[in-house]
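J.: please find the sequence and the predicted model below.
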Amino acid sequence: MVARPELELGLRANWKQFSLLVVVNAFVGAMVGMERSILPAIAEQEFRLVAHTAILAFIVVFGVSKAFTNYFAGRFSDTCGRKIVLVIGWLIATPVPFLLMWAPSWNWILLANVFLGVSQGLTWSTTVIMKIDLAGPNNRGTALGINEFAGYFAAGAAALATGWIASEVGLRPQPFYLGVAFVLIGLLLSVMVVRETRDYARLEAARTPSQGAAAMPSQSSIFWQTSVRDPNLSSLSQAGLVNNLNDGMAWGLFPVVFAGAGMTLAQIGTLAAIYPTVWGLCQLFTGALSDRIGRKGLIVAGMCVQALGIAIIAIASQFSWYAVGAVLLGLGTAMVYPTLLAAIGDAVSPAWRASTVGVYRFWRDLGYAVGAMLSGLVADQYGVASAVWLVAGITFLSGMFVAVRMRSGTQARKRSRK
């Protein structure tokens, strides 16, 4: 089935629907951002958790549930359509803020993060896929830079807001009132205004005969190509995993590091917001930059900048230096995050692109769980500083792996849209 003839690929032709999806993804990002500055404090102050592995368990369950949901969300988007997956994701998010507000034990917090991970896997994956559909091949990096800007800028703003509210009126329930609004608005927009975009992917496939005519590979074939066999796809997958490995560590341990240095709750909220805010803002430029200068160099450089930022936080003891490290970590992540997704889009047929994105996002978001477990175990055995240094080293080595294994290729932007 070929898409309707009135459809047209490109950001300019689809700016209204694209802008709507940017707004929707901002609410998706805000849902995860509301936890970033205060959940470790809730674990220590309300539930009296001491071991870092126990505190970071919420990131483990979030990462695992999101990773596996990503895997299936991509395939469901290819077979069932994008919009239905997006709406289901918002419905699953509905109980999250209420569980966080009133959880009587830490296990209820973990349950909330299972729901949050599944919801994020469905909603964020789908907004990514829908923007790729609308943008076409010429502006893929730009589109994903805008998408990730919206999500992570909103995450930073939500972290700042909940940190401020917690410092003024307490850790619970007031900071999570914001989550109720995020869910309600995101769900209503997705049900009432968002349109299906799968026909745009079919149109792009039809305009590339060698891709459009090929039969869709099996899910197992897509999984192994993306994970191991294809040097480009597997390099991107491991870089994505390590990127979220260091984000999982930052999410769980940085508030502990800052508190140990005597930072106030408001200062911790500010520092927790700097990293995703810089990450979000800079993606407005780095995504478009990858369309012009290529993907590989930006990924390698970004992983190295991330490692430097983490190392600075490991040795710092003052707010100003923590802020410098957070800025560098955000900048490096902005160089990497939309570029990885754009490179995935370059490498595969539009007909099964959503399935490939799902596999990539499976590995990427499994990094949350790996990072939380690894950094928690090392922190308990050897101290928090050792865990932070270990993650800095892993991040640097991941960049070197991309430099050696990934092949530089011609960007999809060089292909004609007609």
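T.: Ah, there it is. Numbers count the residues shown, from 1 in each chain.

J.: switch to C-alpha atoms for all contacts and neighbour counts from now on
T.: OK.

J.: show me where this protein has strands.
T.: Ranges of strands in the chain, per DSSP state E: none exist.

J.: in contact with residue 55, which residues are there?
T.: The contact partners of residue 55, taken as CA atoms under 8 Å, 6 or more residues apart in numbering, are 40, 43-44, 49, 252.

J.: which of those are buried?
T.: Those of these that meet the buried threshold are 40, 43, 49, 252, by 16 or more other CA atoms under 10 Å.

J.: tell me which of those fall in helices.
T.: 40, 43, 252 (DSSP state H).

J.: roughly how far apart are the first one and residue 375?
T.: Looking back up the chat, that one is residue 40. 14 Å (CA to CA, to the nearest Å).

J.: can you pick out the most distant pair from the buried ones among the contacts of residue 55?
T.: The largest separation in those, counting by CA to CA, is between 49 and 252 at 13.1 Å.

J.: follow-up on the earlier one: possible to save the contacts of residue 55 as JSON lines with distance to residue 175?
T.: Compiled in JSON lines, the contacts of residue 55 are given as follows (distance: CA to CA, whole Å):
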{"residue": "40", "distance to residue 175": "14"}
{"residue": "43", "distance to residue 175": "15"}
{"residue": "44", "distance to residue 175": "17"}
{"residue": "49", "distance to residue 175": "21"}
{"residue": "252", "distance to residue 175": "18"}
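
J.: what is the nearest of the residues you listed to residue 278?
T.: residue 252 (18.7 Å).

J.: put this next to the previous one:
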Amino acid sequence: MTAVHQDTPRLGLRANVAQFSLLVGVNALVGGMLGQERTVVPLLATEVFGVPGYTAALTFIVAFGLAKAATNYVAGTLSDRFGRKPVLVAGWLVALPVPFLLIWAPSWGWVVFANVLLGISQGLTWSTTVVMKIDLVGPARRGLAMGLNEAAGYAAVALTALATGYLAAAHGLRPAPFYLGIAFAGLGLGISTLFVRETREHARLEARSHVARADGRHDHLGDHLGNGEVFVQTSFKEPALSSASQAGLVNNLNDGLAWGLFPVLFLSAGLSIERIGLLAAIYPLVWGVGQLVTGGLSDRWGRKWLIATGMGVQALGLAIMATAEGFGWWATAAVLLGAGTAMVYPTLLAAIGDVAHPAWRARAVGTYRLWRDGGFAVGAVLAGILADLYGVRTAIGTVAALTALSGVVVAVRMYETRHDPAHPVPTGDPR
């Protein structure tokens, strides 16, 4: 009798604190796999392989973004069909060869291939940790859950970018910085296989107890949407879902630009690798730590205006990065870019969770992340072409303008998605 009680799923952060905390740690390892590249790989392109032109040098981000975007979409469907844990474990298996490929790559093409594998791995692992946390906490603390998840991931990105910068300065661009990736992949696979538990039953429990919004918004979508319907609603039709999808794409468009071009800009200004690593870490560190605050704030203040304002703050940071000169100004710009992204990132995921019915929420998250991480590829191509034609600063300034425009779209089109489950539509209400 006791065993049955222990295996019965319960919703809420307190009821699932052990598994939730474990998944926070797993996502930190996922972020570390990405962070091993933030400082070093753009410099490998120019300093080791002599890749000509910005567009060609950013092919590794295009490969990563396309692979991750496509895998995000598949991950949602797979996790609904087979469960969350098998998808998570599969993602770590794909990650295992990545640091070895980066260490031993004899040509730039091998680095691009490693980033295809990294994108697939990130799509499977990061998407699944997001869905699993949403499963566990239920509707009341969704913003906080996403803040903790994304904070762990991007704080790890930042700290690993900083660490690899110092390792590269002390021991060279290869192989020392990528030893961290080997450790992260091994730990992630072991913890996910041995200790993480399946959460799909938590989503089914929430679906059985789902209540409609008091204002009747979006509940007409129902709980039996097919894959194509989920894609269309999330991408284009449903105002909040589609507004979140375009904002996510633009957010990662500017992140792809930051990943690929900022280290090159700083190197051209004569900064040392240690200082480049520090600047590369400031932006995701502020982003990561900031989400510890902004995720919970969105549960109290709402989603819409945090997203719209955050896009504006990002645009300001990019504008300063494009026009200013020197470490101090660039550090200020990185702080603003990180703060704006912290306002946006967990809040967009929480908004998707607000709108999507638990029965098709994993697929909606996958579709949103398809668009969001497609922004890496769009950003790398756009930034590379503009940088080759007009220079790095023009590329950054153009992306700043696009980011501001995205915030306007959210302000005009998106409705507030946070709702109070304590005030459902009464039984028999025609809404």
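T.: Noted; the coordinates are in hand. Note that the coordinates shown come from a computational prediction; the quantities given were computed from them, not determined experimentally.

J.: got a TM-score for the pair?
T.: TM-score for the superposed chains, counting by TM-score structural alignment, normalised by the length of structure 1: 0.97, backed by 414 aligned residues with a CA RMSD of 1.6 Å.

J.: one step back: now, the most widely separated pair of the contacts of residue 55 of structure 1?
T.: Maximum pairwise distance among the contacts of residue 55 of structure 1 (CA to CA): 13.1 Å, between 49 and 252.

J.: run the chain-centre distance for stretch 285-302 of structure 1.
T.: 17 Å (CA atoms, centre = their mean, to the nearest Å).

J.: in structure 2, what stretch matches it?
T.: Using TM-score structural alignment, stretch 285-302 of structure 1 corresponds to residues 293-310 of structure 2.

J.: now that stretch: buried residues?
T.: For stretch 293-310 of structure 2, the neighbour count (16+ other CA under 10 Å) marks 293-299, 302-310 as buried.

J.: with stretch 123-139 of structure 2 instead?
T.: Applying 16+ other CA under 10 Å to stretch 123-139 of structure 2 flags 123-139 as buried.

J.: same thing with stretch 107-125 of structure 2?
T.: 108, 111-125.

J.: and what of stretch 216-225 of structure 1?
T.: Across stretch 216-225 of structure 1, burial judged by 16+ other CA under 10 Å covers 219, 222-223, 225.

J.: now do the same for residue 13 of structure 1: its match in structure 2.
T.: That one, residue 13 of structure 1, aligns with residue 15 by TM-score structural alignment.

J.: which of the buried residues of stretch 107-125 of structure 2 sits closest to residue 412 of structure 2?
T.: For the buried residues of stretch 107-125 of structure 2, the closest approach to residue 412 of structure 2 (CA to CA) belongs to residue 123, at 30.3 Å.

J.: distance of the closest one from residue 298 of structure 2?
T.: On the measure of CA to CA, residue 123 of structure 2 and residue 298 of structure 2 end up 25 Å apart.

J.: before we move on, what about residue 51 of structure 2?
T.: Using CA to CA, we find residue 51 of structure 2 at a distance of 43 Å from residue 298 of structure 2.

J.: counterpart of stretch 251-265 of structure 1 in structure 2, which residues?
T.: So stretch 251-265 of structure 1 sits over residues 259-273 in structure 2, by TM-score structural alignment.

J.: and that stretch, what's buried?
T.: Neighbour counts over stretch 259-273 of structure 2 (16+ other CA under 10 Å) mark 259-266, 271, 273 as buried.

J.: distance from that stretch to the middle of the chain?
T.: Centroid displacement of stretch 259-273 of structure 2 relative to its chain, using CA atoms, centre = their mean, is 23 Å.

J.: what do you get for stretch 266-277 of structure 1?
T.: 17 Å.
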